[in-house]
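Asker: predicted model follows, preceded by the sequence.
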Amino acid sequence: MPPEEYSASLPKATMYGSLFFTDTAGRPLQLLSSVAAGVWQFPGGNTDAGESPWETAVRECREETGLDFTGPPRLLAVHFMPPVGGWVACRAGFVFDGGALTDEQLASIRLDPDEHTEWQVRTVEDWERLCDPPTFRRLVAVMAARRGEGASYIETGEWT
């Protein structure tokens, strides 16, 4: 079978890349989506054509927060979602470690209002009260990877 024909027969999928940050006290940073009401997210988004998940994470972080991340790519988690919630393709996400942000770096965050309305750093316990269950499970898995427990693989079937 010619490569073009074989490629056309494959299932379609999308990818995203994101950066996970904490403050210097180890409290995770998340952004409140202005698109999906009540959903907290890491800085990140869908890959553009020809872009790697790492390139996406860095670009989206800059666009969404104004932070220009220059650290090395350190993978914390891979996140798989089947086609749910109106999506017609599977989604795979790559969450990279952005490290700890100083108070000055946090104060310099400038959100894109078309994407996010606010940012917060909170304890994991506080995030459990604010996040939907799939978002919180992802946060816990990413925190475990950050602690050195190895990269996480997460499947989310009921993602919003």
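Answerer: Structure's in. What do you need?
Asker: drop to CA atoms for contacts and neighbour counts, all remaining ones
Answerer: Noted.
Asker: can you tell me the SS state at R138?
Answerer: Secondary structure, DSSP: H, G, I helix; E, B strand; the rest coil: R138 is helix.
Asker: tell me the SS of the residue lying closest to it once chain neighbours are set aside?
Answerer: Of all residues not flanking R138 in the chain, I154 sits nearest, at 6.8 Å (CA to CA, 6 or more residues apart in numbering). Put simply, I154 is strand when judged by three-state DSSP.
Asker: would you mind confirming that I154 is in contact with H79?
Answerer: Yes - I154 lies in contact with H79 (CA atoms under 8 Å); the separation is 4.7 Å.
Asker: and S108, what does it touch?
Answerer: G66, L67 (CA atoms under 8 Å, 6 or more residues apart in numbering).
Asker: with R122 instead?
Answerer: Going by CA under 8 Å, 6+ apart, R122 touches R27, P28, L29.
Asker: so where does V78 fall, helix or strand?
Answerer: For V78, the element it lies in under DSSP states H and E is strand 75-81.
Asker: show me which residues of the helix or strand just after that strand are buried.
Answerer: With elements assigned by DSSP H and E, the helix or strand that comes after strand 75-81 is strand 90-101. Going by neighbour count (16 or more other CA atoms under 10 Å), the buried part of strand 90-101 is R91, A92, G93, F94, V95, F96, D97, G98, G99, A100, L101.
Asker: just stretch 67-79 next, same as before
Answerer: Buried-residue list, stretch 67-79, by 16+ other CA under 10 Å: L67, P73, L75, L76, A77, V78, H79.
Asker: quick one: common contacting residues for I154 and H79?
Answerer: With CA under 8 Å, 6+ apart as the test, I154 and H79 both reach R138.
Asker: got another, please set it beside the one above:
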Amino acid sequence: MANPWIPPEQYVKKLPMHASFGCMFFTDTAGRVLQLRSCVKQHAQVWQWPGGNTDTENESPFETAVRECREETGIIFTGQPKLLAVFWQSVGQWPVAKLGLAFDGGQLTADELDRIALDPDEHDEFAVRSVDEWAKVMDTRWWQRLAAVHRAQQAGATAYLEMRSDGYW
């Protein structure tokens, strides 16, 4: 027997819930990766890309990445969306899974880096470092994610990463 049709507003109540986020991945003209150091209590000292959680029902992950980038760095991204990576995280401190998209923000010049204005409520420092230099200051699992996205950017490809139950990609 076929399943009876269910109105969409009832059907969606049966679907698993997840949060989504968008972020921008920038390099400088030497190919070094830009990251921001969080000063938010739960994430203090964690290095991350400009981005954050989608705030409203109709905000796309790209719109989220652009908005968060502007709020966190003052960078107004006007380019087209170029997807570098898709992340699926079903483990961790969140009560629901998270689906994230990383977009290629392109290369920033020294002038553009000098104009970065961090939101002091979210980040206390930014840095550009090579992938190898980032390995020395980041937790292994987050460095693995950075390295995979950097490889995708260099190859002109898109990475798909799932955080496993052991916390690694």
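Answerer: Looks like it came in fine. Note that the structure is a prediction, hence the values are computed from the model and not measured.
Asker: F94 of the first structure -> the second structure?
Answerer: Matched to the second structure by TM-score structural alignment, F94 of the first structure sits across from L101.
Asker: list the contacts of that match.
Answerer: If you count contacts by CA under 8 Å, 6+ apart, then L101 of the second structure has F21, G22, C23, P61, F62, L83, L84, A85, V86, F87 around it.
Asker: can you give me every residue that contacts the last one?
Answerer: This means F87 of the second structure. K98, L99, G100, L101, Y160, L161, E162, M163.
Asker: host element of the spatially most central residue of the second structure?
Answerer: Closest to where the C-alpha atoms of the second structure average out (CA atoms, centre = their mean) is C23, at 3.4 Å. Using DSSP H and E, C23 of the second structure sits in strand 18-28.
Asker: same check on E4 of the first structure?
Answerer: Assessed by DSSP H and E, E4 of the first structure sits inside helix 3-9.
Asker: that helix: average distance to aligned residues in the second structure?
Answerer: Here helix 3-9 of the first structure, set against the second structure after superposition, deviates by a mean of 1.2 Å using mean CA distance after the TM-score superposition for the first structure.
Asker: the residue nearest to the centre of the second structure against F103, yeah?
Answerer: Yes - when contacts are counted by CA under 8 Å, C23 of the second structure is listed as touching F103 (6.2 Å).
Asker: and for these two, which residues touch both?
Answerer: F62, A65.
Asker: tell me the counterpart residues of the helix holding E4 of the first structure in the second structure, please.
Answerer: So helix 3-9 of the first structure is aligned with residues 8-14, judged by TM-score structural alignment.
Asker: next one: stretch 122-135 of the first structure
Answerer: Mapping stretch 122-135 of the first structure onto the second structure (TM-score structural alignment) gives residues 129-142.
Asker: which positions within the matching stretch qualify as buried?
Answerer: Neighbour-count burial for stretch 129-142 of the second structure flags R129, S130, V131, W134, A135, M138, W142 (criterion: 16+ other CA under 10 Å).
Asker: just give me the match in the first structure for F62 of the second structure.
Answerer: The alignment partner of F62 of the second structure in the first structure, by TM-score structural alignment, is W54.
Asker: so what's its match up against?
Answerer: W54 of the first structure touches G17, S18, P73, F94, F96, counting by CA under 8 Å, 6+ apart.
Asker: residues touching E72 of the second structure, list them.
Answerer: P50, G51, A117, L118, D119, E122, H123.
Asker: try 10 Å
Answerer: By CA atoms under 10 Å, 6 or more residues apart in numbering, the residues touching E72 of the second structure are 36, 49-52, 66, 116-123.
Asker: now, among these, which is nearest to Q153 of the second structure?
Answerer: Nearest to Q153 of the second structure out of these is W49 (CA to CA; 14.4 Å).
Asker: that closest one pairs with which position in the first structure?
Answerer: Structural alignment (TM-score structural alignment) places W49 of the second structure against F42 in the first structure.
Asker: I'd say that match and G93 touch.
Answerer: No - the criterion here is CA atoms under 10 Å, and F42 of the first structure misses it with G93 at 11.3 Å.
Asker: mutual contacts of the two, please.
Answerer: Contacts common to F42 of the first structure and G93, judged by CA under 10 Å, 6+ apart, are G17, S18, A57.
Asker: can you put those in JSON lines and add distance to R146 of the first structure?
Answerer: JSON lines is the format used below for those (distance: CA to CA, whole Å):
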{"residue": "G17", "distance to R146 of the first structure": "16"}
{"residue": "S18", "distance to R146 of the first structure": "14"}
{"residue": "A57", "distance to R146 of the first structure": "17"}
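Asker: let me know the closest of these to A141 of the first structure.
Answerer: When the shared contacts of F42 and G93 of the first structure are compared for distance to A141 of the first structure (CA to CA), S18 wins out at 14.3 Å.
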